[in-house]
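Novice: Here's a sequence, model it:
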Amino acid sequence: MAKRNHLLIFILTVGVFGIINTEMGVIGILPSLADHYNISVSQAGLLVSLFALAVAISGPTMPLLFSGINRKKVMLLVLGVFLLSNIVSIFTTNFTVVLIARVIPAFFHPIYCSLAFTVAAASVSKEEAPKAVSKVFIGVSSGMVVGVPIVSFIANAVSIEMAMAFFAFVNAIVFIATIIFVPSMPVKERLSYGSQVRVLKKSMTWLSVAAVILLNSAVFGVYSYLAEYLKTVTNMSANSISLMLILFGGSNIIGNIVAGRLLTKNANKSVIAFPFVLGTVYIILFLVGQFSIPTAIVTLIWGILAGIGGNINQYWIISAAPEAPDFANGLFLTSANLGTTVCAAAGGLFISGMGTQYVILVGILSLIFSLITILLRIYRSAHAKQFSR
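Specialist: The predicted model follows:
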């Protein structure tokens, strides 16, 4: 049983890597895609922004709609959609077609990721669930930060078509592995749509959503401009910046492993401590940002915290609505995407108005507000328990 669960979680992790890499992998090859389709880089950017928009829109609804269907069948459906759309992307020379081929699977993206978290948590005991979910999060981190340089390398070394084929290859491997190794997983207790949506009536749910938006803003509102920060404030070369981004990504994966242990031991203390620790790291970065070695050390710690933060976000929402895990995971995905989008825009305003080094203020302000929502939720939870007695 333990070996089967380990294999299941591994397949889910690689599956999530394939899904996230399809979304994020094109970031490193946008200029090449612009040349390939004879369009501007800003137009090529639609391949990323429209994908993210589709994920944000479908986050709460698609996992809800498919929540009563056999888990294995739903996984195969999503992987099949991604596989077919990636194959279309390999062979088409029309940008409109490739854009459509990107947006359609984006609507299915939250279904697989939500299921991966839910199935991983359900495959182990309640106490071990955060550790299982943290392993799946390694796929999220890898898809976001490891997949980008891999795809960029393939595009530069071989061709754009082979880079797009990498997406299809990963999805195909997971599709086959799911058919062979993943058991049928019928939904034993089907929840009505109404009973799942009712979690939105709880103040704890909304406080959790607000906290996740703000916590994700705190991380990615600053990380979105890390390369610019390293270039203008730290005065690093292009090669050094690439190494720093890889350092951040690798430490992010370490953070996922650490997060599982922290949330298993004492979740509330870990969540409360997070804004203080990350805020301290940002203050140090602001003070030493012009020095390369201290900045590299801070980036390593920041990357670990970013990995921990992703796990905290998922846990915070799922623990507020454990009676509707699929819907809650969908809310998590939408909240995280909203946080990234909104504060990336805010970061741009701070940079244009005050200077690149002050983008850190976006992170610090987000952390202050996130701490307020975290404490309010803990207070509400404690008050509800006391009242129930």
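
Novice: Only C-alpha atoms from now on, for both contacts and neighbour counts.
Specialist: Will do.

Novice: Please identify the helix or strand for the residue nearest the centre of the chain.
Specialist: Nearest residue to the geometric centre of the chain (C-alpha atoms, centre = their mean): residue 140, 5.5 Å. Assigned by DSSP states H and E, residue 140 belongs to helix 129-141.

Novice: Second input sequence below; structure requested for side-by-side comparison:
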Amino acid sequence: MPLALLALAIGAFGIGTTEFVIMGLLPEVAADFGVSVPTAGYLASGYALGVLIGSPVFAILGARMSRKRMLMALMGLFILGNLVSAVAPVFGVMLAGRVIASLAHGAFFGIGSIVAAGLVAPHRKAAAISLMFTGLTLSNVIGVPFGTLLGQQTSWRWTFAAVAALGVLGLLGVAALVPHDDPRRRPEPTASGQDRSGQGETGRGGIRGELAAFRNTQVLLAMGMTVLGFGGVFAAITYIAPMMTDGAGYASSSVTWLLALFGAGMVAGNLVGGRFADRALMPMLCTALTALALTLGLFTFTAYDKIAAAVTLALIGAFGFATVPPLQKRVLDQTAQAPTLASAVNIGAFNLGNALAAWLGGLVLHAGLPVTAPNWVGALLALSALALAVTSALLERRGTAGGGPAGGGPAGGGRARGAAGRVVSGHAPAEVRRPVGAAD
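Specialist: Got it, this is the predicted structure:
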């Protein structure tokens, strides 16, 4: 494993911890600032909104920058946001700190995915992406429980100070281990997203080319799968506390280790998804989404039994995160010549799914339905993602998704002209495919 992947995983660990630890500290933060718990919940929704805004903005700003320097700048922004949160004198400043930290989230994972994929051979890209995301999944097993415990035993401010320290460690790791890249040597896409040179060695990727990626039908389908599939997970997880206490009969103090169990499932699913996505991406994705939909539907019944609920919770984490490496690699494959913006926006799509699912889950609960009703919402969202995956696979098989801006470029399953002038199907020849983000 390249050591640069370790640096990216450390940064991902810090980002994952600060995103999710607020869920366990809402009562303490609310009491400290004298606001209600629902008001304190804006710290979670504000973070999600910041991710959605920051993902495209910083991806565009960094399109002509060295990816290493951009990653370092993003970690600096993350550190600043957490320090602001740690010393915030009033709730508004705390909210501002959360938003500042969140602005780095999407672009870091988006650009980090490109860098991770460029560090390894083409047939190991999904595995490399999954190793970076292992930092995010481990944050739910280690960072969030310990951060919650630290905040409850001392002060929530120490939790955010500790997360800022993790950011410093990630910044130093990126500075020391991630290889330099020259943005002037990236492929220069045309308005249709194609590489001008045909060699993938020269030119500069511009904003126009980055935006052209969104004319690719397969890219849009992949992002739709991201929103709906991961939204299915968070329709259930957002309301896990009342489900586990009112449904399964757990004590409130048990929710922390139950979330750690969910995180353990995320770790396993992420690694399995990365391993098998390199072998058969779309079959892996369809299998994971099918299993996720079935498990979420099953959770409606198992949530009333302690042991069955715990097992099902771990499976939701596993099947849900098994979709992450294939979805991220799918976007990178479809935007090989201009991946930065699309990769970052796809990370924002995960958060859009979180927010959408939390809102829909809240609607069914406010309607007076049982505490397990959000699981049905999650199952329907996962089934919708599966329908998009099947559509994507059928379009690719029939060849209707390639051969033009509306359907996508060479990676979209259409026909592409190689450097030697011959026409090839599906992907460019190996000799003209250079790992995106690799060091020069």
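
Novice: residue contacts, the equivalent of the residue nearest to the centre of structure 1 over in structure 2?
Specialist: Applying TM-score structural alignment, one finds that residue 140 of structure 1 aligns to residue 136 in structure 2. Going by C-alpha atoms under 8 Å, 6 or more residues apart in numbering, residue 136 of structure 2 touches 9, 12, 13, 14, 15, 16, 17.

Novice: burial of the first one, as a residue count?
Specialist: The tally of other residues near residue 9 of structure 2 (other C-alpha atoms under 10 Å) stands at 28.

Novice: Let me see the contact set for it.
Specialist: 131, 132, 133, 134, 135, 136 are the contacts of residue 9 of structure 2 under C-alpha under 8 Å, 6+ apart.

Novice: ok, now how distant is the first one from residue 116 of structure 2?
Specialist: Going back to what we said before, that points to residue 131 of structure 2. 9 Å (C-alpha to C-alpha, to the nearest Å).

Novice: Repeat that for the last one.
Specialist: Going from residue 136 of structure 2 to residue 116 of structure 2 by C-alpha to C-alpha gives 14 Å.

Novice: do the same with the second one
Specialist: When C-alpha to C-alpha is the yardstick, residue 132 of structure 2 and residue 116 of structure 2 sit 7 Å from each other.

Novice: Give the residues shared as contacts by those two.
Specialist: residue 5.

Novice: circling back: show me which of the contacts of residue 136 of structure 2 is closest to residue 256 of structure 2.
Specialist: For the contacts of residue 136 of structure 2, the residue nearest residue 256 of structure 2 by C-alpha to C-alpha is residue 17; the value is 13.4 Å.

Novice: Please pull up the equivalent of the closest one in structure 1.
Specialist: So, by TM-score structural alignment, residue 17 of structure 2 is matched to residue 21.

Novice: nearest residue to its match other than its sequence neighbours?
Specialist: Once flanking residues are discounted, residue 21 of structure 1 sits nearest to residue 143: 4.2 Å by C-alpha to C-alpha, 6 or more residues apart in numbering.

Novice: so what's the one you found up against?
Specialist: Per C-alpha under 8 Å, 6+ apart, neighbours of residue 143 of structure 1: 16, 17, 18, 19, 20, 21, 22, 24, 25.

Novice: And residue 304 of structure 1, by the same measure?
Specialist: 248, 251, 252, 253, 254, 255, 256.

Novice: Can you name the next helix or strand after the helix or strand where the fifth one lies?
Specialist: If I follow you right, that is residue 254 of structure 1. For residue 254 of structure 1, the host element (DSSP H and E) is helix 238-288. Once the chain leaves helix 238-288 of structure 1, the next helix or strand it forms, by DSSP H and E, is helix 292-318.
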